[in-house]
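Pasting the sequence and the predicted model now:
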Amino acid sequence: MGSSDVGAEVLFWCVVLARFALPLLIPSFPLPAILACLLLDGVDQTIFQLFGYDPPFYQSYDKAMDVFYLSIAYLASLRNWTNPSAVRVSRFLFFYRQIGVVAFELTGARFLLLLFPNTFEYYFIAYEGVRTRRNPLRYALKFWILVAGGIWIFVKLPQEYWIHIAQLDLTDTIRDVSWFLPALAVAVLALLAVLYFVVRPRLSPPDWSWRFRADPLPEGIDEAQERAAYQAAHRKVFDTTTLEKVFLIGLISVIFGELLPGVETTSLRMFLGIAVFVVINSAIGLWAARRGYSWNSAVVSFAVVFATNVVLVVLADVLLSRGPGRMELADALFFVFLFSILITLYDRYRPIAGYRKQSVDRTEAER
């Protein structure tokens, strides 16, 4: 392998590491972190090309990285968003997109990415943009549906067509079409003018100064012991929360399974295998919650979940006969790492969303 090849490979893994690490900032700094993820997503292919590296699997890699950081964003919405109606819209948009990405990975049909556009990402940005200056509880379900619908129709459908159907690249188009960059600049300036001169004067006064850090968690659910108590009181091993977690982690695992070259198992086996592990994790987590075992540190919580799942995978590898369709142990450990992150964050953040919804429902019932 030549020095240029080694340099390109090092660059590739640095970008992959950045695309894994940046999303972990979204729960604490929702808007800046997701904008950084969006920027890196937009320029990573250009970075590769500048260094003469053009991975043939870029489309699948890009989708896998997108799914990972959008999964963290969805979990951050469970942690941070105070408006349950906005969370409902977020949940639909997120899972709708994941179904489309899985269908694309299994079939290769690009029109599916147009049919299942990534509206969730810009919807998340819109909510956080509102929250920087205003209380999201001001706005009812209808408002958030209109926001999602506007993004879907006027932003994401043209963008998904441009990227996945026409297969055009922004950098290449700017270079090859002389009038495109001036037209784009004029369109951006026109949009900013409309926002400043038409929309801004009609906005109600802001509720607070700029907020880019996530708001503090509500009292009563901000400590690990309180979240454990909430889970013990409201959770069962087989319930809608476990079902949501199965689809959250199962779908992203199928997408990553299509990307990794060493994974030879079928997508159905992958999903069912992940589902079994998720249910086992739910049972263990509920058992721990009922006995008051919990940790305020996310790092410690992840270490416990990861170690538990490593033991489960090793035991399964020893007890089950190896045959066709089995994953290599190294690939299995990668998936352990991946879904241990998601399980840790989901189990920490899902009780917060449930607690907030109960509080809002209680307040509305008392009116």
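Received it, and whenever you're ready, just let me know what you need. Keep in mind that what you see is a predicted model, and the values were worked out from it rather than measured.

drop to CA atoms for contacts and neighbour counts, all remaining ones
Noted.

Give me the distance between stretch 323-342 and the centre of its chain.
How far stretch 323-342 lies from its chain's middle: 20 Å, per Cα atoms, centre = their mean, to the nearest Å.

In that stretch, which residues are buried?
Buried residues in stretch 323-342, defined by neighbour count with 16 or more other Cα atoms under 10 Å: Arg326, Met327, Ala332, Leu333, Phe335, Val336, Phe337, Leu338, Phe339, Ser340, Ile341, Leu342.

Does the second one touch Glu264 like I think?
So the one you mean is Met327. Yes - Met327 is within contact range of Glu264, at 6.4 Å (criterion: Cα atoms under 8 Å).

Take the buried residues of stretch 323-342 and write them to TSV, including secondary structure and distance to Gly220.
Shown next, in TSV, are the buried residues of stretch 323-342 (DSSP: H, G, I helix; E, B strand; the rest coil; distance: Cα to Cα, whole Å):
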residue	secondary structure	distance to Gly220
Arg326	coil	45
Met327	coil	43
Ala332	helix	38
Leu333	helix	36
Phe335	helix	34
Val336	helix	31
Phe337	helix	30
Leu338	helix	30
Phe339	helix	28
Ser340	helix	26
Ile341	helix	25
Leu342	helix	24
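
The structure to be compared is supplied as follows:
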Amino acid sequence: MVDTSDMLVFWAVVIARFLIPLTIPRYPLPGVLACLILDGIDQTIFQLFTNLPLEGYQSYDKSLDIYYLTITYLSTLRNWSNLYAFKLDRFLFYYRLVGVAIFEFTQLRSMLLVFPNTFEYFFIFYEAIRLKWDPEVLTKSKLITAAALIWVFIKIPQEYWIHVAQLDTTDWIRANPSNAFILIAYAIFLLGMAWWLVRDLPPMRPGLEISADPFQPASEKLPGKKTKINFPVIDSSERFFNNALVEKILLVSLLGIIFAQVLPDVRSSNFQLAIGTAIIIIINTALSHWLARRGTHWKSIIREFIVMSLVNLGIVLAFDFLLPRYNGSINLFNTLFFILLLTLNITLYDRYRVLHARNTNNNNNNNSNNNNNNNNNNNNNNNNNNNN
């Protein structure tokens, strides 16, 4: 019989792994670092404080890793004002997600080396810069250089060590304590690389920007006040089939396929899973458009999540009721676990995309105004030259 204290420790860790990622949108750097640390020590906690077998936990551990990385990506929709950094980070996120999916299909560990998790460390780099600088100081060349250095000098060695060579750092140092000096030297090299990246940035601003408010155009900010943004369910003027719907289907389908490979007792094929995911997202989007036409606004993200969870729960129960009549079935526990994560991702995506769209439009307007001002200045100069 499983000891009660063992289960308390187990559920404390699992709940923490669910809840801590939710801090990332508001506190990006502390949140993602806490997730990294907890991901690294969770199994050590189980080994030290419980007698639980960990074979079954491995599958859920992988799912929870993808879960927190997805929330990390979604937080960039909410917070990042540097649009080139956002586009680069989005590419790195989907590149890694595709790599994980290929690995789960093939079990070729080299795929994790070819598709390294550069996304996570690039996110940390950006948020570390945001602590002391406005991220707009990061030029395209500096962002590309940072991503390349992280890819080559941090992630490829790490992915090779963990997934290809399958070495344990503690055992490596225990076998030869002098190996610790190699790690120290490499850490100093990485610190020097970080200094080289930031050496030519403008002077640092006072204090630390630990929390992240949703990006707002400067014209909408009021001194000493936080503007409360009223979130429409969705823009009712938007086309139903648009880029956002395609990205949601792509994102959640990839997540579903990865979860299907790592969760036990999943009986659906990847094609069936992708179709089922697309149906749920289309139903959710149709509901959002219907609510938008009625002028509905979400006052709370929790309320939005609860409403959409109930809708998706109803869809799952309908499938559970109908499929046995056609010689089909679903694993209800795994399906509910997946639907919970799916609903959370859809809710965060829809809400944060509103902020990202405001950011994009504001940047486009600023660029247009700057171009108009430059054209006016050129015309004035030409007129002055003609008068002379």
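Received it, and whenever you're ready, just let me know what you need. None of these values were measured; they are calculated from a predicted model.

quick one: which of the buried residues of stretch 323-342 of structure 1 is nearest Asp44 of structure 1?
Leu338 (21.5 Å; Cα to Cα).

Give me the secondary structure label for the closest residue to Ala103 of structure 1 other than its chain neighbours.
Excluding the flanking residues, the one nearest Ala103 of structure 1 by Cα to Cα, 6 or more residues apart in numbering is Leu112, at 7.1 Å. Reducing the assignment at Leu112 of structure 1 to three states with DSSP: H, G, I helix; E, B strand; the rest coil gives helix.

ok, now how distant is Leu112 of structure 1 from Arg290 of structure 1?
43 Å (Cα to Cα, to the nearest Å).

Neighbour count: those two, which is higher?
Leu112 (21 against 14; other Cα atoms under 10 Å).

Enumerate every residue touching the more buried one.
Contact analysis of Leu112 of structure 1 by Cα atoms under 8 Å, 6 or more residues apart in numbering lists Gly100, Val101, Ala103, Phe104.

Which of the residues you listed ranks first by neighbour count?
That'd be Val101 among these, by other Cα under 10 Å, with 28 neighbours.

So it sits against Ser60, correct?
No - with contact defined as Cα under 8 Å, Val101 of structure 1 does not reach Ser60; the gap is 9.7 Å.

Tell me which stretches of the stretch 151-300 of structure 2 form helices.
156-159, 169-175, 179-198, 243-262, 270-293 (DSSP state H, counting those that start in this stretch).

quick one: the strands in structure 2?
Assigned by DSSP state E, structure 2 shows strands spanning 231-232, 297-298.

Return the most buried member of these.
Sort the strands of structure 2 by mean neighbour count, taking mean count of other Cα atoms under 10 Å, and strand 231-232 sits at the top with a mean of 19.

For it, give me the average deviation versus structure 1.
Superposed on structure 1, strand 231-232 of structure 2 shows a mean distance to its aligned partners of 4.5 Å (mean Cα distance after the TM-score superposition for structure 1).

Helices of the stretch 1-150 of structure 1, residue ranges please.
3-21, 30-50, 58-80, 84-107, 111-115, 119-131, 141-151.

mind checking how far the longest one is from the chain centre?
Going by Cα atoms, centre = their mean, the spacing between the C-alpha centre of helix 84-107 of structure 1 and its chain's C-alpha centre is 10 Å.

Just give me the mean distance for that helix relative to structure 2.
Relative to structure 2, helix 84-107 of structure 1 is 0.9 Å off (mean Cα distance after the TM-score superposition for structure 1).

number of nearby residues for the aligned residue in structure 2 for Trp144 of structure 1?
Using TM-score structural alignment, the equivalent of Trp144 of structure 1 in structure 2 is Leu143. For Leu143 of structure 2, the count of nearby residues is 19 (other Cα under 10 Å).

surely Leu143 of structure 2 meets Ala85?
Yes - assessed by Cα under 8 Å, Leu143 of structure 2 is found in contact with Ala85 at 6.6 Å.

which residues sit in contact with the aligned partner of Thr46 of structure 1 in structure 2?
The alignment partner of Thr46 of structure 1 in structure 2, by TM-score structural alignment, is Thr44. By Cα under 8 Å, 6+ apart, Thr44 of structure 2 lies in contact with nothing.

if I look at Thr44 of structure 2, how far off is Gln58 of structure 2?
Thr44 of structure 2 sits 13 Å away from Gln58 of structure 2, taking Cα to Cα as the criterion.

same question, Trp133 of structure 2
Taken as Cα to Cα, the span from Trp133 of structure 2 to Gln58 of structure 2 is 39 Å.

who's more crowded, those two?
Using other Cα under 10 Å as the criterion, Trp133 of structure 2 and Gln58 rank with Trp133 on top: 20 against 13.

Excluding residues flanking it in the chain, which one is nearest that one?
Met204 (5.7 Å).

was I right about that neighbour contacting Lys132?
Yes - judged on Cα under 8 Å, Met204 of structure 2 makes contact with Lys132 at a distance of 5.3 Å.

Tell me which of those two has more neighbours.
Shown here are Met204 of structure 2 and Lys132; by other Cα under 10 Å, Lys132 has more neighbours (16 against 12).

Alignment lookup: Gln336 of structure 1 to structure 2.
No, residue 336 of structure 1 isn't Gln; it's Val. Looks like Val336 of structure 1 aligns to Ile339 there (TM-score structural alignment).

Against Pro25 of structure 2, how distant is its match?
Distance from Ile339 of structure 2 to Pro25 of structure 2, by Cα to Cα: 21 Å.

same deal with Ile45 of structure 2?
To Pro25 of structure 2, Ile45 of structure 2 is 27 Å away according to Cα to Cα.

Those two - which one has more neighbours?
Comparing Ile45 of structure 2 with Pro25 by other Cα under 10 Å, the one with more neighbours is Pro25, at 25 against 14.

Map that one across to structure 1 for me.
Using TM-score structural alignment, Pro25 of structure 2 sits opposite Pro27 in structure 1.

Gly295 of structure 2 too?
Here Gly295 of structure 2 is matched to Gly292 in structure 1, going by TM-score structural alignment.

Please report how far that match lies from Val15 of structure 1.
Distance from Gly292 of structure 1 to Val15 of structure 1, by Cα to Cα: 40 Å.

what do you get for Val101 of structure 1?
The value you get for Val101 of structure 1 to Val15 of structure 1, if Cα to Cα is used, is 22 Å.

Could you do Val313 of structure 1 as well?
Taking Cα to Cα, one finds Val313 of structure 1 at 29 Å from Val15 of structure 1.

Name the surrounding residues that touch stretch 112-122 of structure 2.
By Cα under 8 Å, 6+ apart, the list of residues contacting stretch 112-122 of structure 2 reads 69, 72, 89-90, 92-93, 95-96, 98-100, 103, 146-147, 150-151, 155-156, 159-160, 163-164.
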